[in-house]
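Undergrad: please work out how this folds:
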Amino acid sequence: MFLSSGLESLGQLLVAILMFVVVVALCYFTTHFIAGYQKKRLSVGNFAVVDTMKIANNKFLAIVKAGKDNYYLIGVGKDEITFIDKLDKDDISFKSDSGSGIPGKNPDFDRFKQMFMKYAGRGKDKTDD
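TA: A predicted model of the protein is given here:
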């Protein structure tokens, strides 16, 4: 009586898959938009977080740049921030291949993609020749 034909069921499945893909794409682009907005908002001014390292749950060390050439090592916990030491610029090693701030240009992802393409058989590594 109320049964759909096979073609109608296939059409409903394709529409559901398409709607799922659209929702996932909207989530992806919304997340990147918000991340870019937050990054711009946090990078304006005289303060910048140069590097962080998690040492325990809810506790990490951070190197903070304040002004032009002042670097500070601070400890950040759940409810407190502790000054540890002032650092010289010469004592800090900066990452030369860190992200350029351009969305989609993550060097770790590019390296992972190259490895995946190599092992998936779709690409050749330059050292394979």
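
Undergrad: CA atoms for contacts and neighbours, from now on please.
TA: Will do.

Undergrad: for Q12, give its distance to S4.
TA: Distance, Q12 to S4, using CA to CA, to the nearest Å: 10 Å.

Undergrad: higher neighbour count, the two?
TA: Between Q12 and S4, counted using other CA atoms under 10 Å, the more crowded position is Q12 (12 against 9).

Undergrad: which stretch of helix or strand covers that one?
TA: Using DSSP states H and E, Q12 falls within helix 6-43.

Undergrad: which is the next helix or strand following that helix?
TA: strand 47-56.

Undergrad: let's see this one next, to set against the first:
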Amino acid sequence: MDLKDYLQFITVIILFFVILWAAYFATKFLGNLQMNKSNGSNLKIIEVIPVGPQKTLQLIRIGSEYMVIGVSKDHITFIQSVEESKLTFSEDHKVPFSAYMKKFASKHHDSNNKIGEDIDESKQ
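TA: Prediction:
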């Protein structure tokens, strides 16, 4: 192999990383653009329950009204309106990722952690 072959190889490697970099940032940009478009305050999906393959019941809020719709691959069907007073909203209990990491790290150092034990940052 001579110098020309090495330069061609290095050029191909550089082009590969440039294409990877461009694909990453294009995907990130398009994802953020789509996310910003969907941050409306008048329409929100409250709850989704799968009822079959590619079929769901969805509780949605449009303005101040709540509706149940059926969504399938090809159709959206209005089922009924629901009064807000008849709904019960559960409080979101989201466990931060750092709590999972702390539990994982302490599992190797502490034998008190049992598999399946609830992770709750307030206990730590």
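
Undergrad: the helix holding Q12 of structure 1 versus strand 47-56: what angle between them?
TA: On the basis of axes from the mean of the first three to the mean of the last three CA atoms, to 10 degrees, helix 6-43 of structure 1 is oriented at 110 degrees to strand 47-56.

Undergrad: and helix 6-43 of structure 1, how far out from the chain's middle?
TA: Centre-to-centre, helix 6-43 of structure 1 and its host chain are 18 Å apart (CA atoms, centre = their mean, to the nearest Å).

Undergrad: is the counterpart of D91 of structure 1 in structure 2 in a helix, a strand, or coil?
TA: Using TM-score structural alignment, the equivalent of D91 of structure 1 in structure 2 is T88. At T88 of structure 2, secondary structure determined by DSSP: H, G, I helix; E, B strand; the rest coil is coil.

Undergrad: how far away is T88 of structure 2 from V82 of structure 2?
TA: Separation of T88 of structure 2 from V82 of structure 2 (CA to CA): 11 Å.

Undergrad: neighbour count for those two, which is higher?
TA: Neighbours were counted for T88 of structure 2 and for V82 using other CA under 10 Å; V82 has more, 15 against 7.

Undergrad: so that one sits right up against M67, yeah?
TA: Yes - in this structure, V82 of structure 2 is within contact of M67 by CA atoms under 8 Å, at 5.6 Å.

Undergrad: from F29 of structure 2, how far off is the most centrally placed residue in structure 2?
TA: Geometric centre of structure 2, nearest residue: M35, 11.2 Å, by CA atoms, centre = their mean. Per CA to CA, M35 of structure 2 is found 10 Å from F29 of structure 2.

Undergrad: A62 of structure 1 belongs to a strand?
TA: Yes - counting by three-state DSSP, A62 of structure 1 falls inside a strand.

Undergrad: distance of it from L10 of structure 1?
TA: Taking CA to CA, one finds A62 of structure 1 at 54 Å from L10 of structure 1.

Undergrad: cool, and G75 of structure 1?
TA: According to CA to CA, G75 of structure 1 stands 57 Å off from L10 of structure 1.

Undergrad: out of the two, which sits in the more crowded spot?
TA: Taking neighbours as other CA under 10 Å, G75 of structure 1 and L10 compare with G75 leading, 20 against 12.

Undergrad: which residue in structure 2 lines up with that one?
TA: By TM-score structural alignment, G75 of structure 1 lines up with G70 in structure 2.

Undergrad: packing partners for the helix or strand its match falls within?
TA: Applying DSSP H and E as the criterion places G70 of structure 2 in strand 65-71. In terms of contacts (3 or more CA pairs under 8 Å, 6 or more residues apart in numbering; DSSP states H and E), strand 65-71 of structure 2 is packed against strand 55-62, strand 76-82.
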